[in-house]
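Visitor: Sequence unavailable; structure follows:
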């Protein structure tokens, strides 16, 4: 259960203000089809995070446990620092828009998640909680949906009301704690 709650919390907070959340906002404003957009986000996230988690499990099985512990801790510390850098929306003009709300969301979200903070976090969390792979994927997906569904449902009306420096600070703190606990308790 720790893997599920940690993964959900880490990704939900890390996603706030992230480029994929900004993409969800753009898609919501463009299409006004929240169910199709949410379904596209869900499918893209499950596939992307399952692949990212698989890489994390592979890293865990490939590396010596002591090396892995230090690598994970260092990666969590880097993620903590990275969280302090806010994302900006990418160019919103896309040829994928003509594919409709579901396919455009699925493709754009999947591509935008590649190398994104939340995808890297999923890889690290899966390596940390290797025996709970599916709980990590479920948690990161739940966190992604928890952060993006309100944006999709509210469209552009609620954006800008959350103090982003607090969100980034809390995200950084979570990854800092993950790094410390990874060093403190062996895998």
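Guide: Thanks, I have the structure now. What you see is a predicted model, and the numbers here were worked out from it, not measured in a lab.

Visitor: switch to C-alpha atoms for all contacts and neighbour counts from now on
Guide: OK.

Visitor: chain center to the lengthiest helix in the chain, what's the gap?
Guide: Scanning the chain for the longest helix, with DSSP state H as the assignment, gives helix 34-62. Its chain's average C-alpha position is 9 Å from that of helix 34-62, according to CA atoms, centre = their mean, to the nearest Å.

Visitor: same for that helix, what does it pack against?
Guide: Packing partners of helix 34-62 (3 or more CA pairs under 8 Å, 6 or more residues apart in numbering; DSSP states H and E): helix 19-31, helix 101-113, helix 117-128, helix 133-154.

Visitor: I would like the residues contacting the shortest one, please.
Guide: What that stands for is helix 117-128. Residues outside helix 117-128 that contact it (CA atoms under 8 Å, 6 or more residues apart in numbering) are 3, 7, 10-11, 14-15, 48-49, 52-60, 72, 75-76, 79, 82-83, 113, 132-133, 136-137, 140, 182, 187.

Visitor: second one coming, line it up with the first:
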């Protein structure tokens, strides 16, 4: 259960203000069809995070546990610093819009999530909770949906009301705590 709750909490906070959440806002405004957009986000996230988690499991099996602990802790600390750098939306790629809301959302979300903070967090969390791989994938996917569902349903109306510097600070603290707990938690 720790893997599920930690993954959900870390990713739902980290996703706020992330480029994929901004993409969800753009898609919601563009298509005005929430159900296929939500389905596209969900499917892209499950596949992307399962692949990212697989990399984390591979790393955990490949590296000596002492080195892995230091690598993970350092990576969590780096994520804490990275969280303080706000994302900007990528240039819109209108060629995918003609494919409809579901396919456009699936493709754009999958591509946008490659190398994104939440994908890297998924890799790290899967390496940390290697025995709970599917709980990590479920948690990171749930975290993405918690953050992106309101963006799709509400659209751009409430986006300016969230103090992003607080969100980024809280996210940084979460990853800092994960780094510290990785160093001191018995494996």
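Guide: Good, I have the coordinates. Note that the structure is predicted; figures quoted are calculated from it, not measured.

Visitor: TM between them?
Guide: The TM-score (TM-score structural alignment, normalised by the length of structure 1) is 0.99; 187 aligned residues with a CA RMSD of 0.6 Å.

Visitor: related to what we said a few turns ago, could you tell me which of the contacts of helix 117-128 of structure 1 count as buried?
Guide: Buried subset of the contacts of helix 117-128 of structure 1 (neighbour count, 16 or more other CA atoms under 10 Å): 3, 7, 10-11, 14-15, 48-49, 52-57, 59-60, 72, 75-76, 79, 83, 113, 132-133, 136-137, 140, 182.

Visitor: quick one: the helix or strand hosting residue 7 of structure 2 to chain centroid distance?
Guide: Using DSSP states H and E, residue 7 of structure 2 maps to helix 2-15. The chain centre lies 9 Å from the centre of helix 2-15 of structure 2; the measure is CA atoms, centre = their mean.

Visitor: Let me know the distance separating the most centrally placed residue in structure 1 from residue 32 of structure 1.
Guide: Nearest to the geometric centre of structure 1 sits residue 118, at 2.6 Å (CA atoms, centre = their mean). The gap separating residue 118 of structure 1 from residue 32 of structure 1 is 25 Å, by CA to CA, to the nearest Å.

Visitor: Would you mind identifying the next helix or strand past the longest helix of structure 1?
Guide: Downstream of helix 34-62 of structure 1, the next assigned helix or strand under DSSP H and E is helix 65-83.

Visitor: who touches that next one?
Guide: Under the criterion CA under 8 Å, 6+ apart, residues 14, 59-60, 117, 121, 124, 127-128, 168-169, 171-176, 178-180, 182-183, 186-187 lie in contact with helix 65-83 of structure 1.

Visitor: Kindly report the same for stretch 152-163 of structure 2.
Guide: If you take CA under 8 Å, 6+ apart as the criterion, stretch 152-163 of structure 2 is touched by 24, 25, 26, 27, 28, 29, 34, 37, 38, 151.
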